[in-house]
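[1] based on what follows, work out the 3D shape:
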Amino acid sequence: MPDPEVPVLTIADLGVLRAVEEDGGRLRVTVTPTYSGCPAMDAIRDDVVRALAAEGFGDVEVVTVLSPAWTTAWMSDEGRRKLAAYGIAPPQRRADGPVLVALSVRCPQCGSPRTRELARFGSTSCKALRQCEDCREPFDHFKDH
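    Predicted coordinates for the structure are as follows:
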């Protein structure tokens, strides 16, 4: 099921879909928003219920869980590739341990590392607006967190 704000990603690619459990014919779907106030969560809940109803599941509960908080580490490698192909700079892949400071964000259009942040919040609160110093194109960057 596509994410309503970034339709090239599924909610599984994004790491928002945490679990699907069946108990006596009832499905319980657990989701975690990218931000606690994410405005897309109502749409995600409605889309999950609608998609599962179309597959014959009439008793569906969608539970939003805020802890542990969503992190970009939950995003799949395929999701990162899809973001880049769509023109959104993906977050850096992090290993467990110290948080690494990104020295640059590569432009998804030309690949240049010479970019700058124009605004901390872009088209959605989980993205920042950046601009490439070489090709001059603005682009969204999915923020690391």
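[2] please make it C-alpha for all contacts and neighbour counts, starting now.
    OK.
[3] quick one: the strands in this structure, in order.
    Taking DSSP state E, the strands of the chain run over residues 17-23, 26-31, 60-64, 115-119, 127-132, 138-142.
[4] what sits against the residue lying closest to Glu61 once chain neighbours are set aside?
    Among residues not flanking Glu61 along the chain, Arg28 sits closest, at 4.8 Å (C-alpha to C-alpha, 6 or more residues apart in numbering). If you count contacts by C-alpha atoms under 8 Å, 6 or more residues apart in numbering, Arg28 has them with Ala19, Val20, Glu21, Glu22, Val60, Glu61, Val62, Val63.
[5] and the last one, how far from Cys38?
    This points to Val63. Look at Val63 and Cys38: by C-alpha to C-alpha, to the nearest Å, they are 14 Å apart.
[6] now do the fourth one
    When distances are taken as C-alpha to C-alpha, Glu22 and Cys38 turn out to be 26 Å apart.
[7] make CSV out of the strands of the chain and add distance to Tyr86.
    Written out in CSV, the entries for these read as follows (distance: least, C-alpha to C-alpha, whole Å):
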stretch, distance to Tyr86
strand 17-23, 21
strand 26-31, 24
strand 60-64, 27
strand 115-119, 18
strand 127-132, 14
strand 138-142, 10
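[8] for the comparison step, fold the sequence that follows:
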Amino acid sequence: MMTTTHSARAVAETVTDPELPMLTLADLGVLREVREEDGKVVVSITPTYSGCPAMDAMRDDLVHALGEAGFAEVEVRTVLRPAWSSDWITEEGHRKLAEAGIAPPGPVPRRSGPIPLTLSAPVSRVRCPQCGSADTVEVSRFSATACKALRRCRACHEPFEHVKEI
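    I've put the predicted structure just below:
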């Protein structure tokens, strides 16, 4: 492995999410671990949800960035347990989402015992990233990606995306 002034972790932390390019994989909480193992860099990532189509792009971007930084051998592993939670998005990630006009997720509700089955989406108070109003309505449960919903503000009438609580 080539010696470099950058640590592999520092390089991996600069790689952005292909679907939310204002966030790094570290901001999103997808980047789990970076370590050296048997002379290669091993990176562990967790998808935001099972079947996330961005995983191949994340893997390729990590391998490319680390290769450019001088790390000749890189392996990217997918870790499914524990499952990713929107609670893993950093404070910086929340700030960057809001600055980009995307409402960041609120905290994931914690439950004990069985989770009740409901046929309608839960009502949540999502603030508009444009004007700050909590008077918003969900237009579509899915937006450009499965992890986002499309909402509209009743105060300023602007549509916006919201990263769902998972």
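[9] still on that earlier bit, out of the strands of the first structure, deepest packed?
    Highest mean neighbour count of these: strand 138-142, a mean of 24 (counted as mean count of other C-alpha atoms under 10 Å).
[10] show me what Cys147 of the second structure lines up with in the first structure.
    Structural alignment (TM-score structural alignment) places Cys147 of the second structure against Cys126 in the first structure.
[11] meant to ask about Pro159 of the second structure, not that
    For Pro159 of the second structure, the aligned position in the first structure is occupied by Pro138, per TM-score structural alignment.
[12] for that match, list the residues it contacts.
    Shown in contact with Pro138 of the first structure (C-alpha under 8 Å, 6+ apart): Leu129, Arg130, Gln131, Cys132.
[13] thought Ala89 was touching Asp140 of the first structure, still the case?
    Yes. In this structure, Asp140 of the first structure is within contact of Ala89 by C-alpha atoms under 8 Å, at 6.3 Å.
[14] contacts for whichever helix in the first structure runs longest?
    As assigned by DSSP state H, the longest helix anywhere in the first structure is helix 41-54. Helix 41-54 of the first structure is contacted from outside by Met1, Asp3, Pro4, Pro33, Gly58, Val60, Glu61, Val62, using C-alpha under 8 Å, 6+ apart.
[15] ok, the residue nearest the centre of the second structure to Pro122 of the second structure distance?
    With distances taken as C-alpha atoms, centre = their mean, the residue of the second structure nearest its centroid is Leu28 (3.4 Å). Between Leu28 of the second structure and Pro122 of the second structure the distance is 23 Å, computed by C-alpha to C-alpha.
[16] what does Ala54 of the second structure give?
    Taking C-alpha to C-alpha, one finds Ala54 of the second structure at 27 Å from Pro122 of the second structure.
[17] if we can go back for a sec, from the contacts of Pro138 of the first structure, which single one is nearest Pro68 of the first structure?
    Leu129 (26.6 Å; C-alpha to C-alpha).
[18] my guess is that closest one contacts Thr115, does it?
    No. If you go by C-alpha under 8 Å, Leu129 of the first structure and Thr115 don't touch, sitting 10.4 Å apart.
[19] what's the neighbour count on Ile41 of the first structure?
    For the record, residue 41 of the first structure is Met, not Ile. The number of residues packed near Met41 of the first structure is 20, by other C-alpha atoms under 10 Å.
[20] which residue in the second structure aligns with it?
    Met41 of the first structure maps onto Met55 in the second structure, by TM-score structural alignment.
[21] ok, now Pro68 of the first structure?
    Under the alignment by TM-score structural alignment, Pro68 of the first structure pairs with Pro82 in the second structure.
[22] how close does that match sit to Arg141 of the second structure?
    Counting by C-alpha to C-alpha, the gap from Pro82 of the second structure to Arg141 of the second structure is 25 Å.
[23] more neighbours, these two?
    Shown here are Pro82 of the second structure and Arg141; by other C-alpha under 10 Å, Arg141 has more neighbours (14 against 7).
[24] the more buried one - nearest residue in space that isn't next to it in sequence?
    Per C-alpha to C-alpha, 6+ apart, closest to Arg141 of the second structure is Ala149, 4.7 Å.
[25] gap between the one you found and Gly29 of the second structure?
    Relative to Gly29 of the second structure, and taking C-alpha to C-alpha, Ala149 of the second structure is found at 19 Å.
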